[in-house]
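K.L.:
What follows is a protein structure lacking sequence information:
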């Protein structure tokens, strides 16, 4: 058999696929017209023969076939539209990857300098394009949002790893602390405050050796309500700081208060060490009679917690 005839079935199949999925509804209209005309002819013939029930059944079957044909055509057109969008998206992505990056337009997620000093440009995807009402405005979160905000406010003057500490000149500490604890730590440590919305970027910029979170600092100021039901966003950000601290291998200290709130126990559960206000100082035994190693940060936190507890007890007694 000639090759032209052997390839004829494949050509017919390809032609039908192009007709059904090529974005044109001409084939669908032709099929629907054929079903409608064929049903009408059969019904007329049955009526001439006096087969009323057969004519009614044929009419029902023809109507059902027509509805199915219309739905199939619409489905094919939608599939063709989605296929074109996917192809266009792949082509656009390929061209975007091949184009050279422009200054200030792209952020390298693996480069600290780029993340902290480039605002970049982001286009967030809508979570559900077919949603209505308020849900229609929901978009995916931007994982680099803290770094973009840092770059817009401080990143142009601060270099990663070289950001000047806000206070002190000793070991670098990142803290969410009350002014009293911050003043106490500033004597021996270089303390950098963590702010809502900027905490992850500030953690990257300051490169601390420990992170301190004081529960009393979460009851006032910018971090207010982080331990309450309405502060889940703030608490989630603190959890991100705790996760980043674990990945860096640095301590995450929580200075507890004598007042429990809704999320106090949850916060303490992610801490490397919890400093309790009424707990005795941490004792690290030496070996072979040697002196225990010094823990200046932990000792300073325990001293602060103890003094706070004494002040509260004196205030109650008065």
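P.N.:
Great, that's in hand. Predicted model, so just to flag it, every value in this text is computed and none were measured.
K.L.:
Only C-alpha atoms from now on, for both contacts and neighbour counts.
P.N.:
OK.
K.L.:
Quick one: the helices in the chain, in order.
P.N.:
All helices of the chain, identified by DSSP state H, fall at 3-6, 8-21, 26-49, 52-98, 112-117, 145-150, 179-185, 199-206, 232-248, 264-269, 296-317.
K.L.:
What is the neighbour count of residue 87?
P.N.:
12 (other C-alpha atoms under 10 Å).
K.L.:
same thing with residue 173?
P.N.:
By other C-alpha under 10 Å, neighbour count at residue 173 equals 24.
K.L.:
put this beside the first:
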């Protein structure tokens, strides 16, 4: 019944073996000179450099021309191609901080984005992003989450935003059984649901421990934990807990599902598509590609081919390898 898939951490974008930041900066300057902009040159350079190299190019650009490369790119480019390039030029913690801020600010809250980012980062990652958020926006991530969410979902997101998950890789089988029983008693066996128990266990215990908890829960209840969550919860808290359990089972499958959802049906959720492809390209996008094809029977490349167009499409295809 339970299946876990671990990532081998296969990236699709690698730092260039031979690299000259000043030469790249000069070529980017030429690509943006005169009428129009050579987006092919920009793609060929930036899609074949790691983020550290891209930042070095930006520093070289400022040194050579006294101009901010990101601002120059922003003024020359447009649409989703621009969005993708600017994401590629942003260090990951700063990029995640911006995505979280965009999800919280404006009309309505993008609850799925909050959970997607917070439940897939390590403790160190969460704390680093929270620091970047504070520097960029002059407010704490926790405070802004509290101001823009409510109820049990607010408590879930606040807990996730603290980055205090246990990280001990060792699994105590007796403790896993105890936690499985606590979840069962808080949901299936209770009139009403004790949401705080789900929060306490799923947000704070290590992923290795929780994989064992899920196995024990299934033995105890005869059903998947996801089935129980769907029957016990509704709305944003249901979504948040389901996302957490999916991440516990397999982070790569979770990202593959998010990519599929961003392109399935009418219209494309380009913001999610760009965020996952850019943020995972130097981590495990190779694994996510394989998971996508296993889950949906068609390659990620074929979906992107059918769902995007122009230089934006070419850039995404370069990034997925």
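P.N.:
Arrived safely. From a predicted model like this one, the values you see are computed outputs, not experimental measurements.
K.L.:
TM between them?
P.N.:
The TM-score (TM-score structural alignment, normalised by the length of structure 1) is 0.25; 128 aligned residues with a C-alpha RMSD of 5.9 Å.
K.L.:
nearest to residue 214 of structure 1, of the helices of structure 1?
P.N.:
helix 179-185 (8.4 Å; C-alpha to C-alpha).
K.L.:
Can you name the residues in contact with the closest one?
P.N.:
With C-alpha atoms under 8 Å, 6 or more residues apart in numbering as the test, helix 179-185 of structure 1 has contacts from 175, 191, 300, 304.
K.L.:
from those residues, which would you call buried?
P.N.:
175, 191, 304 (16 or more other C-alpha atoms under 10 Å).
K.L.:
May I see these arranged in a markdown table, with distance to residue 314 of structure 1 as well?
P.N.:
Output for these, formatted as a markdown table (distance: C-alpha to C-alpha, whole Å):
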| residue | distance to residue 314 of structure 1 |
| --- | --- |
| 175 | 27 |
| 191 | 29 |
| 304 | 15 |
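K.L.:
between the contacts of helix 179-185 of structure 1, which is nearest residue 238 of structure 1?
P.N.:
So of the contacts of helix 179-185 of structure 1, ranked by how close each gets to residue 238 of structure 1 (C-alpha to C-alpha), first place is residue 175, at 10.9 Å.
K.L.:
ok, how many other residues are close to the residue nearest to the closest one when sequence neighbours are not counted?
P.N.:
Excluding the flanking residues, the one nearest residue 175 of structure 1 by C-alpha to C-alpha, 6 or more residues apart in numbering is residue 212, at 4.6 Å. By other C-alpha under 10 Å, 24 other residues sit near residue 212 of structure 1.
K.L.:
how near is residue 212 of structure 1 to residue 87 of structure 1?
P.N.:
Plainly put, residue 212 of structure 1 is 50 Å away from residue 87 of structure 1 if you go by C-alpha to C-alpha, to the nearest Å.
K.L.:
now do residue 302 of structure 1
P.N.:
62 Å.
K.L.:
again with residue 313 of structure 1
P.N.:
70 Å.
K.L.:
what's the answer for residue 299 of structure 1, then?
P.N.:
Taken as C-alpha to C-alpha, the span from residue 299 of structure 1 to residue 87 of structure 1 is 62 Å.
K.L.:
Kindly report the same for residue 238 of structure 1.
P.N.:
Taking C-alpha to C-alpha, one finds residue 238 of structure 1 at 41 Å from residue 87 of structure 1.
K.L.:
other SSEs contacting the helix or strand hosting residue 99 of structure 2?
P.N.:
For residue 99 of structure 2, the host element (DSSP states H and E) is helix 92-104. If contacts are counted by 3 or more C-alpha pairs under 8 Å, 6 or more residues apart in numbering; DSSP states H and E, helix 92-104 of structure 2 sits against helix 111-120, helix 123-137, helix 141-148.
K.L.:
Next, the angle from the second one to helix 92-104.
P.N.:
Between the direction of helix 123-137 of structure 2 and that of helix 92-104, the angle (axes from the mean of the first three to the mean of the last three C-alpha atoms, to 10 degrees) works out to 70 degrees.
K.L.:
distance between helix 123-137 of structure 2 and the chain's centre?
P.N.:
Distance, stretch centre to chain centre, for helix 123-137 of structure 2: 15 Å (C-alpha atoms, centre = their mean, to the nearest Å).
K.L.:
got the contact list for the residue most central in space within structure 2?
P.N.:
With distances taken as C-alpha atoms, centre = their mean, residue 117 lies nearest the centre of structure 2, 4.5 Å away. Residues near residue 117 of structure 2 by C-alpha under 8 Å, 6+ apart: 96, 100.
K.L.:
Repeat the analysis, applying 10 Å as the threshold.
P.N.:
Residues touching residue 117 of structure 2, when contacts are defined by C-alpha atoms under 10 Å, 6 or more residues apart in numbering, comprise 96, 97, 99, 100, 125, 126, 129, 160, 161, 275, 276.
K.L.:
any idea how far it is from residue 272 of structure 2?
P.N.:
The value you get for residue 117 of structure 2 to residue 272 of structure 2, if C-alpha to C-alpha is used, is 11 Å.
K.L.:
all helices of the stretch 151-300 of structure 2, in order?
P.N.:
151-161, 173-186, 195-204, 207-221, 225-232, 235-249, 251-263, 270-280, 285-296, 300-307 (DSSP state H, counting those that start in this stretch).
K.L.:
With residue 96 of structure 2 as the reference, measure out to residue 52 of structure 2.
P.N.:
Counting by C-alpha to C-alpha - residue 52 of structure 2 and residue 96 of structure 2 are separated by 16 Å.
K.L.:
With residue 71 of structure 2 instead?
P.N.:
Relative to residue 96 of structure 2, and taking C-alpha to C-alpha, residue 71 of structure 2 is found at 19 Å.
K.L.:
Have a look at those two and say which one is more surrounded.
P.N.:
Taking other C-alpha under 10 Å, residue 71 of structure 2 and residue 96 do not tie; residue 96 has more neighbours (25 against 10).
K.L.:
which residues does the more buried one contact?
P.N.:
Contacts of residue 96 of structure 2 by C-alpha under 10 Å, 6+ apart are 87, 90, 102, 114, 117-118, 125-126, 128-130, 132-133, 275, 279.
K.L.:
Is it possible to mark the buried ones in those residues?
P.N.:
Buried among the contacts of residue 96 of structure 2 by 16+ other C-alpha under 10 Å: 87, 90, 114, 117-118, 125-126, 128-130, 132-133, 275, 279.
K.L.:
got those as CSV, with distance to residue 312 of structure 2 columns?
P.N.:
CSV is the format used below for those (distance: C-alpha to C-alpha, whole Å):
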residue, distance to residue 312 of structure 2
87, 13
90, 18
114, 25
117, 23
118, 27
125, 29
126, 30
128, 30
129, 27
130, 30
132, 28
133, 28
275, 14
279, 16
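K.L.:
nearest to residue 210 of structure 2, of these?
P.N.:
Looking across those and measuring by C-alpha to C-alpha, the closest to residue 210 of structure 2 is residue 118, at 16.9 Å.
K.L.:
All good on my end, thank you.
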